[in-house]
Structure formats: structure tokens, C-alpha cells
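Enquirer: Test case, fold it:
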Amino acid sequence: MSGGTGSTSAEAPIPAFGEVLGHPRPLWMLFMTEFWERFAFYGIRWALVLYIVAQFHAGSPTGEEPASQLYGAYLALVYAAAIFGGYVADKILGYQRSILLGAVIMACGLFMIAVPDPRIFEFGLATVIVGNGLFKPNISAMVGKLYAQSDGRRDSGFTIFYMGINAGAFLAPVLTGWLAEQVFGTAAMPAYKYVFIASGLGMLVSLVWFWFGRRQLQGIGAPVVGLEGVQTVAYVAVGCLVAIPVMWVLLAQLGATTLQYVLTAMFVGLCALLLAEGVRNGPVARDKAIAMLIIFAFNVMFWMFFEQAGSSFTFLADKIVDRQFGDWTFPVAWFQSVNSIAIIGLAPVVAWVWVKLGEWNPSIPRKFGLGLVFNGLAFLLLMFALSSLVDAAGKIPFWTLFMVYVIQSVGELCLSPIGLSMVTKLAPVRLVGFGMGGWFLSTGIGNNLSGIFAGYVSGETGMTTASALGGYTFGFWALVISGVILLAVSPVLNRLMHGVK
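Expert: Next up, the predicted model:
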């Protein structure tokens, strides 16, 4: 049983939980808590870059590059903050109270970005970043704490949890897009404020759900021994208030390139700490840590291109994709739900394929390699559409972008849910939360690079068919080459993992 350092509750035997559908009862409570948090997170995803261009750049296409870079930096810091959130839960606050405090802070930030002032908007994003850093890595780590390392249901439990993520991500763009374009605004002039308000309300639902449901955990994730007092929460809350302006500087003042240097330095430091802990625990733990860190590096490449969904793909959908079906126009926001529909529909199919393959079931590194290759195939489809399917109006067919999201989803299913489980198996036993923070930091680095890349795709004057074709051609080659390399070195990584499946 992996646990946080210093917490006797984390090191104690797993309670005899009642079961629902063959899994511990608390899994379903965590499922719904994450459902509403992801509703809040993805509710604003489709709107951010469009809102930044419309509100703070007067709708000018020249605003696309800075909007993409701000969006990429925001996502990067959301995930990078997880490294600190994991540490706080491991060492100070415990998982349960970290999740609760993070939910409160996130809700405040989501309501702040509804204010149409650039400085308040930036500070609101910084507040969301700090709150999500406390929430996201720790609720994922809690899922792992419901199962013994040898429990065969462990990967299945993470897959169910991942379905909760995608159910919330599916509903959010549909509902918030409808509120913005049908209820409070129009397709030509969406009322983005209500997107952000609805997301804030979703975060409050997540908070309330976990507050009442945490009794089911029977001490799993309880406060660290010796730090159970309310004053510990107060100290961490003050630290979060100090962290918000720091995040604002990183987000809004440094620029994406400088931020990349900061994130890279953090990643190198994290790798050193995890590797040192692995070395202290012996050669097997050391080898597992090395394998995990190598996979983290390939994870960066995957998310650099996958996360075009909230930036360059949004501008592509708005400007270059033919969304007309007679008198009805397919909303840009709804493209964000395609990935979630595909995940929900294809997850059982992919899981069935892994089972049917039996002894030929690919190892974790090979699945990651396949994830990169499938992501690359999505960009190959865009290359074909932008070079051969552009109509007289300069538009590409609707189905092409729709299928890009579906193909990327297959790649995501090969990689992302397995990644969460992998960390709980390979991270040094005393730093699982910290290791989960490392997973999200590598994702964050990829996201910051995604904003830089999306800015390149749009260029200084806004996205064109030619600029999109050039950028996405580069994306195809970068992904496929990375995937082939990872598939080639998989036997070495498998040996380093010492039987972890």
C-alpha cells in the first residue's frame, strides 16, 4: 500500500470497504467529486481563447497568438502546481483537507474570471491554478489508496475514475455553450460571463459532494499525525494566498518562453528528488523511478500536441471548419465534447482489446508509444484535409476535425488512464503524491509548449489554411518519430519496471 509520508492513516491497512459493482464504495464518491470538478475545469476550456481575443483584443486575429500562449501557460501552471499540492498532502495537510481547500480556492477563481477586467481575469486564473494544484493530484492519489498494490481491480478502478473525468468534460461544453449562445447571448456574441459562472457553481457542487462523502473513506487521506489542528489549514490557506500573486507573475508577466525555463528547472529538480528517494530504497525502487521519469519525458510530447484542442483547434473550428448544416451551425464549444464522447464510448472497447490480447497485451511503455502514434495519425488527417479538401470558401469538411478528436481519444486511452495507475505503482512508496505531482508537471510542460506551438500555428496575423498546414505537418512528424522511438526502447523500460504491469 503506497502512502504519503508521515501519515499513519496513509500507512495503515486498507479498510474493509463495502463494494458497489465490484469496487470499493468510496470510488464512486470520488468519481462524482471529480465529475463536478472536471465540469468546472472543462466548462471554461472552450471559451478561454475566444474570450481573450474578443474581450481584451477587440476581436482582432492578432490576439490569437497571445491568447494561445496565455492559455498554454495557464494549463501548464495548473498541472505544475500539482507538484506542490502533492507535497502539501503528503507532508502537511493530508489528502482530504487538501481536496476541500483546493475546491474552495478554485471556486473563488472561477467566479473572478467572470469579471471583464484583464487584471482580475488574470488573478482569477492564478487563483484557479493554486486551487487545482491542491485538488487534482490528491484526488487521483486517493483512488490508488483504495486498492492494494496487488489488487487486480486497480487499473479497472482508475479507468472507472477516468470515465468520471470524461463524463464531466462531456457535459460542460454542451451546457456552458448553450448558456453562452442560446440563453444569455447569441452565436455571434456569446455571453462568456455565464460560462465562467456556471463552472464556478459546478465547483461548489464538487466541494459539497466531497464534504459529505468523505466519511466513506474511513481515515484514508486523513490529516498527517501531529498536524491535525485547524491552524494547519489556516497556515496552508495563507500560503495559498501568497502563492496566487506568484502564479500571476508566472502566468501574465514572464511570457511563455521564460515560463518554459522555469518549468523545466522544476522538472529537473523533481526528477532528482524522486530518483534520490528511489536510490535510498534500493536498486529495484531506483530502476522503477528511472523508468517512470523516462515515460514522463514522452508524456510531455503527447500533451504538447494533444492540447491543441483548447487553442489552435478552437481557432481552426471557428475560422476554417465548415460547421453549417442547413440553417443550423454546429457550435464551436461542442467540439470539446467529442473527445469525451469518444472516451466514454471507446474505453470499454480498448479495455476489452487489452484483455483479449492476453499475453500479447502491450506493456505500459508500448501503450504510451501507441498513444503517441495515434495522436500523430490525427495530425496526418489534418494534413490531408488542409492540403486536399479545402473548398472554394476556404473551409475543410466538418467530419475531419470531428475525427481528429476521435483518433486523438484512442491515443489518450492508450496513455492517460494507464499513466495515473503507473505512478502509484512506480513512484517511491513514501512520495506517491509527489510522484503524481510529477506526472502532472510533465503534462504541464507539454501544455505550455502547446500554447507556444499554437501561437506558431496562428502566426502574428491569425490562423490561415497555410499556417495551419505547416504547423500540423510538424506535429505529425514529431509525434510519430517520438512514438517509434518509445516502442523501440520499450524492452529496456520493461526490465527497469521489474514486472510492473
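Enquirer: C-alpha from now on. contacts and neighbour counts both.
Expert: Noted.
Enquirer: What is the burial count for residue 125?
Expert: Residue neighbour count, defined by other Cα atoms under 10 Å, stands at 30 for residue 125.
Enquirer: downstream neighbour of the helix or strand where it lies in the secondary structure list?
Expert: Element membership for residue 125 (DSSP states H and E) is helix 118-144. Counting by DSSP H and E, the next helix or strand C-terminal to helix 118-144 is helix 154-178.
Enquirer: Here is a second sequence; please produce its structure as well for comparison:
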Amino acid sequence: MNTDIENLFKDTVLGHPIGLFILFFTEMWERFSFYGMRILLILFLTAPLVSDNPGWDWPREHALALIGTYASLLYLTPIIGGWIADKWTGYRIAVVIGCIIMTLGHAAMALETTWSFYLGLALLVLGTGFFKPNITSIISEMYKTRESKKDGAYTIFYMGVNAGAFFGMMLCGYLAENYGWAYGFGLAGIFMLLGMLQFLLAHKIFGKIGAAPSKKIDVVFHDGEDITDPEVINEEVEVASKLNPFTTFDKVLIALSSIGGLLYLFNDPLEKIGGKSLAPFTVSLPFEWGVISGSNVIVISALVLFLILLIMRISRYIPIVRDRLVAVSIFALFTVFFFAFFEQSLGSMTLFASDYTNRDLVGNTATIFKIVDGLLTTIPLIIITYVIFLIFKKTFKTIGASNIMLAIAFLGLWILVVYRIYDKSFSEELKVDATWFGILNSFFIITLAPIFSKWWESKYNPSAAMKYAIGLVLLGVGFAVLAYGASDIPSGAQTASVSMIFLILAYLFHTMGELCLSPLGLSYLSKLVPARMIGFMFGVWYLAIAVGQKLANTMGGMIDKISAEYSLGTFFLIFAVVPIAVGFISMVLNPVLKKLMHGVR
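Expert: A predicted model of the protein is given here:
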């Protein structure tokens, strides 16, 4: 394995091996297709049947119930996909399988029929399960002998994530809103296919990195120093297998809580959209508190069983490990709250952009927007194209076919970007696409990430709990801006013309909150959790995000009810108050969490 890693580092671009950029572009196209399609969902499902661009005319609550289940499953299937790759396929084959399944999913959605739409969503969930955990695992394996360069590698890779999201939401949204939903869904599939071919045709550059797992124990090197010893390996294997194994009762709790959670995820949209239930019963509450549906009984029971499992497993460890795992669990709870509110960006905030924001620009304002929009689009594309040129110079002889696929993809991207700029250039009036606001998160991440990175490296680097607190408070401030902007909208209004500056500021505050919290969660997890429990706790972390995703769209689905009974400003005010309150709780718990972390920063 070491030979393949050393070979990768012989040819570098910007100080990193070519293989990293192969993964960069594969991830970029996958995120292009993922975010490009996802931002269309709420608009397509709620668009009127009788319009220039007809959709399915669903109530917002129904659409967000389906999107919530879809988004939640996207964070659950990677747990299974990573396990399959570890045990059987290896990371590279799993990535290809994921790409193929997702390409078929996008193709199915482009047909716009009921059966193909649901089939497409199912395929995207399965494909993401294979793709998401395993492409990052390849990077981890590539840098086994270069631990000091791993942070830089993940930073570059993270730029690929945001570049893909940026262009995907911009171009898929542009085609879908201006030419038809099928064009947006179809474009996502085309770039997913090109990304897969680019990766597949470059496979030989990786050697055995990411190949099917071997039954042998690999010798591990850290920055050139061999730190393994047969006796140490045997001792670690023995400890890992004997200390705190999963008991039969643990496995029963995992099975029951998983079945209960999945039943709720599928039943929620089925009950709201189809009027049918997988749990057709109710339970009466005491003291005339009313009744609770069978679906809610099941999900509460599943949550209780999972908490019992978590408490039992944590309690078996020695005090220091136990304390750190308690800290991780508290951070996971804060993560649920964060994503439950942050993920309004692709739900209620997209609806706000579409129906309540004044997106019509004229005169000088339209001209300024066109210039800024053109620069935002072309400058990143020029930089990435330059990187491609550097890659081609070094690799065309070895992976020429892969380079050609990459060139075709970027030629197509340039054509679409130039055409979009051209299409919007010749009119004094301009209507900004509702999906355009979705790109702001990626843009702000790319521009602000270096500033936050410097902050974390300085002497003013706050503790973990304070970072969570700052992130949650900033998230709440973003919603407070929206609440103020929507304060004049009367109760029950279906449309309005609020200035777009409120939405732009909300995305700015939300992105700053995300930079305080989201990228750091897995870092703290890896520092606090013992190696023998890392897989289980990664599963807990993904579960926390999945729960947050479902909660986000369940709460977002209340937009019509709350805005009709009170106002849209009240709806967003609720979303401002709760994360700010949770942020202050995190501040209060800071001394306790520091103590529980036992010196880990």
C-alpha cells in the first residue's frame, strides 16, 4: 500500500497528488447533480398545475413531508454503504456503484411521471449511501503517510463540494425555472454521468488505494515512521473485540429503534399525501390531553430505545472515555437543533424567495446585479479551469480518456454559464431566479472559510461549546433578519414583495453559523471517541443530522398554518428564538463540557 501512496505523490499539483483532484472533480459533479436537483424539489412539487411551468401543485406541508424523509434517508444510507465498502467492495468500486445508481435516479426524475419521480428519489438515496462515505475514505487512505498534509487535502476537497453546489443550483435552477423542470433534472444527471466516467477512467492512477479490502493487517506509517509492532497489533485487536462488545440486547435495541425510525420516516409523507398509515391506531393521553397518533408513538418509542442503547454502551467505559462520549452526545443534540433550523434553506427559505421576495430588478440595479452575478460565476470557473490545465499537462499520457471526459464536462459548463449570462444581458428588466439565492451559502463558505480557519488557529480560538453557541446564535440572527423583513406581510398572504437584501443577509449569517459548527463536528468526534467505538459514534452523528433534516422539513411544513393564524414574520421569529436560546444553553454548559472533554480542544 505504501508504494502506491508514494507513487501518487511523485506528480503533484498545488502540492497535492493528482489523485486528490480526480476525487475533487468527481465530488464536484456529484454535488452539482445533488444540489442542482434538490433545490428544484420544493418549487416543482408546489408549482401550480396551470402555469407557464406547471408542477404538481402540492400543498407545502405535503411537499416538505416528502423532502424531509428524502433528506433524512440521505444521511442514513451512508452508514450501510460505508460498511459494505469496508467489508466487501472497497471504496473505489462503491463510489462507481453510487455514481451509476444516482445517474439512473436523475434520469428517472427527468421523465416527470409519478412512478419515475419516486423511483428517482429512491435511487438517489441508495446511490448516495454508496458514494458519500467512501470517496472521503479514499482521501484518508491516500494520506496515511502524509498526516500533516491531510487538513489541506480536505480543505481543497471541501472547495469541490461547494463549487459543485454553487454551479449545480445556479444552472439546474436556471434551466428548470426558465425552460422546464425536466431540463433541470436532466442536466443534473448528465454531469453525474460525466463525473463517474472521469473517475472510472482514472482508476489506475490509484493503484491499490481504495481497492477491495484485504484480510491482511496493513503496516501503517505516519510521516515516514513505522509505528506498528505485531504484539501491539494483536493486543489492540484483542482489546477491541473483548472490551464493550455489542451484546444481544444491544443488537435488539438497534434493530427495534431502526425499524421504528424508518417506519416513521416512510409513514409521515404517506399519511399526509396519500391519507394512509402504516400505524393506523391512536393512544389516548391521560388528564384529557388528547390523543397521539400511532406514527408518533412509534417514533417516540424508537427514540427512547436508542437513548437506552446509547446510555448502556457509554456507561460500560472507564470514566474518562465515558465523560468524553457524554460530551459527544451533547454536541450531537446541539447538531440536531442546528440542522433542524439551518436546513430551512432548501424548504421554507426557497419558498420565501419564490413567493415573498421582490426579484424584479430594473435600470442600474439590474445592471449592477448582472455584473456581480457574471463575476461570481466566471472567476471561480477560470480558476478551476487553470487547475485542469495543470492536471492535463501532467496526466494526459497516463489517463487521457479521463481528461477528455473532464474536458467535455467543463466545456459544457462553460457553454451553459456563458449562455446564461448572455440570456440575461440584453434586457433592462431582470427577474432573479428563486434558486439563485441557494448559491449564496456556497459563495459565502468559499469566501469566509479562510477567515474562520485563521480564527481557529489563533490564540482567540474558542472552546467547542462556545463555537456551537456562536453558530446557533448566528443562525438565529439570520432568521431574525427574515422575521423583520416579513413583519409587514399580512396573515395568510400567499405572495409579497420583500426586498431581497433580507434573504441575502440571512444566508450570510447562516453560513457564518455553519462555519462555526458544521465542519468541526466530525473533527471533535475523531478526537473524543476511542478508535474501537468510532464507527458506532459516526453512525450516531449521521443519525443526529438525519433527525435534524426531518425536523427541518416537518417544522417548515407549518409555514402555511402559522402564517395564516399569525403571520409569516411570526413563523421566522420562532426560528430565530429557539436556536438563540439553545446557543445560550451551550454557553452555560461550556465549563461542564470542558471538564467532560478532559483536555481535548
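Enquirer: re earlier: next one: the helix holding residue 125 of the first structure to chain centre, how far?
Expert: Here the centre of helix 118-144 of the first structure is set off from its chain's centre by 11 Å, with Cα atoms, centre = their mean, to the nearest Å.
Enquirer: how big is the offset of that helix relative to the second structure?
Expert: Its aligned residues in the second structure lie a mean 2.0 Å from helix 118-144 of the first structure after superposition (mean Cα distance after the TM-score superposition for the first structure).
Enquirer: show me where the stretch 301-450 of the first structure has strands.
Expert: Along the stretch 301-450 of the first structure, the segments classed as strands by DSSP state E, counting those that start in this stretch run 324-325, 328-329.
Enquirer: For residue 123 of the first structure, find the nearest of those strands.
Expert: strand 328-329 (34.1 Å; Cα to Cα).
Enquirer: Show where that closest one falls in the second structure, residue numbers please.
Expert: Under TM-score structural alignment, strand 328-329 of the first structure corresponds to residues 430-431 of the second structure.
Enquirer: quick one, helices of the stretch 301-450 of the first structure?
Expert: Remark: helices assigned in the stretch 301-450 of the first structure by DSSP state H, counting those that start in this stretch are 312-319, 335-357, 364-388, 398-426, 432-458.
Enquirer: Tell me which of the ones you listed lies nearest to residue 243 of the first structure.
Expert: Of all these, helix 432-458 sits nearest to residue 243 of the first structure, with 16.8 Å by Cα to Cα.
Enquirer: Which strands and helices lie in contact with the closest one?
Expert: Applying 3 or more Cα pairs under 8 Å, 6 or more residues apart in numbering; DSSP states H and E, one finds that helix 432-458 of the first structure makes contact with helix 64-88, helix 118-144, helix 256-280, helix 283-306, helix 312-319, helix 398-426, helix 465-496.
Enquirer: Show me what residue 382 of the first structure lines up with in the second structure.
Expert: Counting by TM-score structural alignment, residue 382 of the first structure lines up with residue 482 in the second structure.
Enquirer: can you pull the contacts of that match?
Expert: For residue 482 of the second structure, the contacting residues are 502-503, 506, 569, 572, by Cα atoms under 8 Å, 6 or more residues apart in numbering.
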